[in-house]
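>>> give the three-dimensional model of this entry:
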Amino acid sequence: MLEKALSRSIRLICLGGVTLGMSAAFAQTATPEIQKVTVTGSRISSPNAESPSPLQVLNAADIAQSGATNLQELLLENPTMGTPAISRTNSNFSTASAGVATVDLRNLGIDRTLVLINGRRVVSGLPGSAAVDLNTIPTDFIERVELLTGGASATYGSDAVAGVVNIILKKNFNGVLADAQIGGSEQGDDAKRKLSVTFGTSSADGASNIMGHFGYSRQGAVYSKDRDISAVDQYSTGALSGNVDELFQVTRPFYSSFAPQGRFFHDTGSYTYDAAGNPVPFSTNGSATLPASGFNRSEFRTIAVPTERYNFATSGNLALGENHSAFFEGNYASTSVTTKLEPFPLGAENIYVDGQVPAELLINGALVRNPIVPQYLYDRISDTNGDGLRDYYFSRRISEVGTRGSTAERDTFRLASGLKGTIKDWNYEVFGVYGSTKEAQSSAGQVNVLNFRHALEAIPGADGTPMCADATARSQGCVPINVFGFNTISPAALKYVSAPGSLETKTTQKIIGANISGEPFQLPAGGLGVAAGYEWRKEYSSSTPDALTQAGLNAGNATPPTEGEFSVKEAYVEARVPLLKDQAFAKSLSFLGAVRVGDYSTVGNTTSWNGGFEWSPVADVKFRATRALSTRAPNINELYSPPSQDFPQVEDPCEGVTATTPGARADACRAAPGVMANINANGAFTLNQSDIQGVSGFNRGNPNLAEEEGRSTTVGVVVTPRSIPMLNKFTFTADYFKIDIEDAIVSTPRQYALESCYGGGNTSFCNFITRRPTAIGANSAGSLEFVDTAVSNSGGLGTEGVDVTVAWADNVGPGRLNARLAWTHLLDGYDIPLPGAERDPWEGEIGAAKNKGSLSLGYKWGKFNLTSNTTYIGESALDNVFLAGFDAAPGSVKVKEKVYNDFQLTYNLRKEVDLYAGVDNAFNTKAPPIITGLPGNTTGAETDAGTYDPIGRRYYVGLRVKM
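Now for the predicted structure:
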């Protein structure tokens, strides 16, 4: 990997050098310093620019003092951030996204947060999505990160419904800066290694500059078995008993019933095998008289996936005369992630539709007993599916195949280049961007179900030795498989049934754009600021699993390939109109507005806008208010995903209906021929266990999706009392925000589709449902065969709250103290799954605490600099829909607030050499026990590992040298 990464980075740097012709740069005349700047939230350049919308900024010092190897780690401490959909600690069970690092402003979804680099878009790190992988952005190459909360689509385009994360890279850097760091948890895992070198040089006149960066980091694995809370499989006692008072009590162990020695079902019960190979009763958890014979999955699971990254970045600026320059910025990131989880749990239903394995075969008209089936089982089974053959059901952990997991290699490349400058006081920029992300994933631990079926169906050979019954299968290497007991699968049989998997993905992004800004004329209160621009963008994505996975023949769900693209042309105009200046009760008053129109190849025309006011009655106080309409066009997955198989848990609304049951629901059920046949046979519509557990369905995209629209309102105040001597180093901001998304792009809830189809007054949802017309195998007539779901514009989503920030810095004693507090209080948060459905509130639930805060303190004294960051996550409740199933009131079952403290001490060894040491989660705050069976649980962690720290106290030391 290192050789490949170095080769790609050299090409990247060379490409940047060719783009600018840097060797000729150093003879140019110095470009005069331009006093106009641009801030996130506006494209207008103006003196002393401030953001027209709520903005929080993290600078390079904040990043360095956090010790973070990944920007996500620092951003998650900001209270405006929701729980990430994907992080290193909650993605071990993910298929195409393990180890990816995303951000989610306001808990509105990762596809509604727009991530930019220097104000320009970044290629996605997830196939089919717009979400950016922060693994690809080197932390030590970042100058600052600007967080704009609230709709910003009029300024930046689609996807900025919740806000913008604008990452500003360093520029005009001279010299060499090296940073090396090692660390790990106090448990001896989560080993961290980091090395980065940043270098740059400028021309003699300072007009041109080129920079480069190399970074390497590795974060080691953390396994479930190495934390007391997750070392043994467990389950919520209350979730099992239905007692709300026992939800946080633990039934432990609660082993899986899929055991390595197998569990075998006969006509009157089930049994397993002990270590000596004797049949014994099966028990998942054990009792006073019966030992546990299940399987501890936690022995193999991962809390934090090991992640290795190589990052290369380069940027440059070449002066082309006095007022013009060429620029480029590029980066290449190579990321390797490894997941690990328990061996595959195989059930007979994975191989046979009805879950019944024949213990006899019909060969040339005669019944032949399978010699692999033990006599103990053979004597206790009969024909249960009507085919005339004795059959049985089994479940077994295929431990001989080994642990499941995957290794994913991701490569992201991005190059932006263009021209910028001034023409008669107008600033212009013309640019092009190309980005691509490729992933190659290999996985193990699955089996080929067709081969497994052939291997299960054995007959005696000529010499009495078992052989596969199917002659074609024998010619292809079939070897009979023995699943009865510990380690009974032979190496030859294992080779025949094993099915390694693969996944290849590719995402590309192409952009051409231009911006212009200036002040065309002066008004009595100041210059009229105007910006306008155009952008063409094309996005492409493909995801191709191996052939067995596509067909659903590796004992998993069928996952077909996905491929699609779209293009968009957008134009915008923005204005800042000064209305009053230096008047009574109006030190300044300005109007701000922007409009963006787009033409998508998929959804057609879109329009976004925002408008607002900034009013300073006096110099030290500013009030601001904005109203915006933001749009988000559907991504490639939402548009083009073909049907992929799933096995949902649903309740059939027709169960129990008789020929005389009154009501619209019963009438709709009886209209289905299979349901009526079932009623005629049984007196009431009746389901067996196979019917309940055998429901399948497909998830699919929708090429007819329209854009969703988010309406946001922000009202705030900024207080900077510079005229008061005692408070001239103090800043206070408070902002109210409200975001409501109409026509939100969501997947139709399956249970809602069932209820709507059968008596709910919307028969269009019946298109998602397929029932069996007659009894098939072990399944009853009229039972549900498929319940599908598709993406639609039928939902709503919103949030409301208040952000408060307080900052102060001044000399205290012999040193200087810096303090900053950021706090977010949620007033509302909701989902509406479908039109007419009731709101599902989520504010105050786990992952969306009503109160979140971050307090940063720093004290610099001579050669010492001590910093701390305290993160507060308020008291949070279990999901209200889950609690409703226990007849419990929303918010009645909660986990306590959590406080995390991080510290770093830096000592200046000499002028440009710093030695630093830090500790994260210094007081070893334990994550709350959100255990298996409770909503919000992260499999393998026994908590919500995206919201809370599942690892514990961690230490690191590092050395930073500037030359």
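>>> going forward, measure contacts and count neighbours with C-alpha atoms only.
Noted.
>>> buried residues, the top strand by length along the chain. List them.
Secondary structure assigned by DSSP state E gives strand 789-812 as the longest strand of the chain. Residues 789-809 are the ones in strand 789-812 that count as buried (16 or more other C-alpha atoms under 10 Å).
>>> run this one through as well so I can compare:
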Amino acid sequence: MHRNSGKLGHIFVREASAAALLAGLLTALPAAAQTASADQAVEEPDNGNDIVVTGSRIQRDGFDQPTPTTVLGATEFRQAAAVNLQQALNELPQIRNSVSANQSIGNTTSGTAPVELRGLGTSRTLTLVNGRRFIGDNNLNFVPTNLVERVELVTGGASAAWGSGAVAGVVNIILNDKLDGLQLGAETGISSRGDGFRYRLDGAFGTSFAGGAGHFMIGAEYLKDEGIGVSGRDDRPWFGAGLVNIGGGQRELQPNVDDLAPITFGGTVLSGPLAGQTFNPDGSLRPAGPGDFFSLYDTLIVGSPLDRLGSYARLSYDVGDTKFWVDAAYGRTKVNQPFFPDPASSVLLFNVSATNAFLSPAIQQQLADAGETSFTLGRMSRDAFLLRFDAQRETKEIAFGVEGSIGGGWTYDAHYSHGELDSNSRFYNSSIPANFLRAIDAVESGGNIVCAVNADADPANDDPACVPFNPFGEVAPSADAVNYVTGTQMSKSVSKLDSVGVRLQGDPFSLWAGPVSVALGAEARWEEQSESIGELDTAGVFGTPIFNDPLEGGFNVKEAFVEALVPLVKTDGIDVEANGAARYSDYSLSGGIWSWKIGGTARLFGDLLLRATRSRDIRAPSIGNLFAVNSINIRPVVDNDSAGRDADPDYDSNPTATIFSGGNADLVPEVAKSWTVGGSYSPSFVPGLALSVDYYSIDIGNAIATPDAADITAACAAGDTAACDRIIRDGTGTITTVYALAQNIAKFETSGFDLEMSYRLPLSSGGSLNFRALATYVDKLITDTGSTRRDVSGNVGDSVLSGLPKWRGIFSVSYQSETLGVDARLRYAGGGQFNDQLDIVNGDIGARVYLDLGAQFHVGEKFTFFTNVKNVFDRNPPLITTTYSAHYDVVGRYLSFGAKLKL
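As a prediction, this is how the structure comes out:
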């Protein structure tokens, strides 16, 4: 196949400049829930349940664990006014907003909702529900938010406690399993521009029976989000911006760049005497003008639609000191959205016969007079090849277990779970180049326009299905012709997770400072995935193949762990405890590996808690890492192998390219070494005030990574022929396609500080004022691929993968009484460099502060009405070059309101 996709343009993002503002903000305002007393951060009572610290397998009242933990409750969920739990979490400063409705517009991540702590990738954050792994691959779309009691974030390594994947931390979602009565809710929202409409309906019911020995609950949530279409680009700033080479090695961010010029939607003649002219819808020609050209992103929607359902049920029964329980969950997400016009080179730039029957006689005569037998046409065929992504994901899971106590103060729990995730994906309107080349070779036969293969006297050339395709002018091709040159790519997959675990805890003996607590246990899980693809996918007929080879694979792991809490000093004013844990994991593919943690706390005079943790954490390769077939993404790339190519004026060193990535069965687990050092302070002379600061440092070696396209080009420039073989260039030397496979070649290093403060001030009127602030400073975020080493902290352009502002933070203040609640929240996203590897004359990006307001009205004990306005002042993002950003609000002002009923 001739791979010549032309210049698919440059596209980047927006961000802000230096960010010291938040440091001053935090010194003046409250911040807080990294303390062990996590209940301070929860707005509503937890129904009498003990709050168990997620970073440890030891459950003991008064245990100050050494790993920092942040707790979110009803207040934060309501203020976020998000479509799912993930989007509420994405606003936390420790979390990188790697996937959202505005970032999955041209990506198969649409419909998923993972969490990414520290900018280290979603696979290095372990998500749990009620302390257990769940099927869904870190997709929080399946969790019904109306049943969430709180979320605990362990912002440090926790593999010794919870196993693989807890390198950056753990997100443990605690559901309300003591629900009593009936709860109903409804909510709707829309942007101030009249788009982005969504609504949500939810309900839950719980009751006790058998004199309180038994309890049953069930709940569900349904959300419909219409997304924001292409028209939403018109009244939002910078949705056409780009990075332009202005000479002398410098570049400039410009607000409107037509990257695909001179290619047009109707087709532009690129050779011969008619070069530079474009076809009108009626097939006539005129000179192409600025209004005809466009960026690839001009064809994209602004926000992905989403249709999701989440449900959960639980039945428990107490027999003496033993509780038996069974859980069941069902979730479903649907996405159906335009993707982008198929960028396959053979349907983007192609030769057309000068005697093509769809050309007018006048144009045919012009070409004949010039002695031309053919010409090159550049056409972005959104009328025929506008890809549409249709995906449905469905999860089903059941778990059952037992928990109780035995003699001598020992407690135990055990569980088994089985879950399945069914995923069906379709890409409609995918180009079939072989059919397209036959269809555009149109001739006249018997007074009709037919495909040339059907006009040939040789029956072997016949293709009875061929329908001639008219490429001269947008909407010129017939529906039958479009059907002939397109097909549907399809994939069906089933993922399965079986998990079993048992834990035993007790105090086997005492030391001078108190009892030693020990928790030990064993776990095992089996993961597998199988996939099938369509007949046309198997035949390899598509111009931009997405589903190439079906994925098939699995693994199992058997683990044992032990954790101990050892009191060292206990006096009237000083309590010192040491905490250590170890886990041995035996993987069926890569063998055995250890993870461990050692830490300690010192509580001084009741007010000050000091803590430190050192851990060795692991992340085993997932089924996708091991066995995944190629996936596709289109994004800007930086060509680090540009030497000698600048001689061609059409060469682009920063193009938008197609990137294929896939798995590698020879991968081994990653190993991370982590430090956390800090503490919290709750002064007894200021009741309700809590302050916290923690330093973190995470170094990951042997990391599994799909190399960045820029890294592959750098390796090629350094003489790596294998890297060169993974890069495809067009005739100008511009990159069109990069193939990247997962490898154990990378290293990641990150460090920084987390700050929190909270303050609750009771008022004489009976209400209270509540203050909370959270902030994260990222000192470094280094990716080392072996060929290049780069610190992306302070880099905020969208082409910089995993880039993060140095500072992010949230400050909120609220007033709560029995009848009224009002709150205000400031969200701060720091600035930085668009891309510090490039000389960009206006690459300093400014910070942004967003104001959100909310109110709640309680009518008696049954009804609550609420409203939220996000981005009240409709603050524009900085100058960006794509339709999305991981750091800044591109939607604008958004209004929502709803009601809740409790019976």
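>>> just the TM-score for the two chains, thanks.
Once superposed, the chains reach a TM-score of 0.85 (TM-score structural alignment, normalised by the length of structure 2), with 842 aligned residues with a C-alpha RMSD of 3.6 Å.
>>> circling back to that earlier point, give me the mean distance between the longest strand of structure 1 and structure 2.
Compared with structure 2 after fitting, strand 789-812 of structure 1 has a mean deviation of 1.4 Å; criterion: mean C-alpha distance after the TM-score superposition for structure 1.
>>> Provide the aligned range in structure 2 for that strand.
Using TM-score structural alignment, strand 789-812 of structure 1 corresponds to residues 740-763 of structure 2.
>>> ditto for stretch 136-150 of structure 1
Following TM-score structural alignment, the aligned partner range for stretch 136-150 of structure 1 in structure 2 is 142-156.
>>> now do the same for residue 481 of structure 2: helix, strand or coil?
helix (DSSP: H, G, I helix; E, B strand; the rest coil).
>>> over to residue 377 of structure 1?
Classified using three-state DSSP, residue 377 of structure 1 is helix.
>>> and if you look at residue 834 of structure 1?
coil.
>>> what's it aligned with over in structure 2?
Per TM-score structural alignment, residue 834 of structure 1 is aligned with residue 786.
>>> number of nearby residues for that match?
The tally of other residues near residue 786 of structure 2 (other C-alpha atoms under 10 Å) stands at 12.
>>> how far away is residue 152 of structure 1 from residue 84 of structure 1?
Between residue 152 of structure 1 and residue 84 of structure 1 the computed distance is 20 Å (C-alpha to C-alpha, to the nearest Å).
>>> which one of these two is surrounded by more residues?
Taking other C-alpha under 10 Å, residue 152 of structure 1 and residue 84 do not tie; residue 152 has more neighbours (32 against 21).
>>> thinking the more buried one is in contact with residue 161, fair?
Yes. Residue 152 of structure 1 lies in contact with residue 161 (C-alpha atoms under 8 Å); the separation is 6.4 Å.
>>> shared neighbours, the two?
residue 630 (C-alpha atoms under 8 Å, 6 or more residues apart in numbering).
>>> enumerate the positions of stretch 788-796 of structure 2 that are buried.
For stretch 788-796 of structure 2, by 16+ other C-alpha under 10 Å, it's 791, 792, 793, 794, 795, 796.
>>> find the residue at the geometric middle of structure 2.
residue 99 (2.3 Å; C-alpha atoms, centre = their mean).
>>> okay, now residue 722 of structure 2: neighbour count?
If you count neighbours by other C-alpha under 10 Å, residue 722 of structure 2 ends up with 11.
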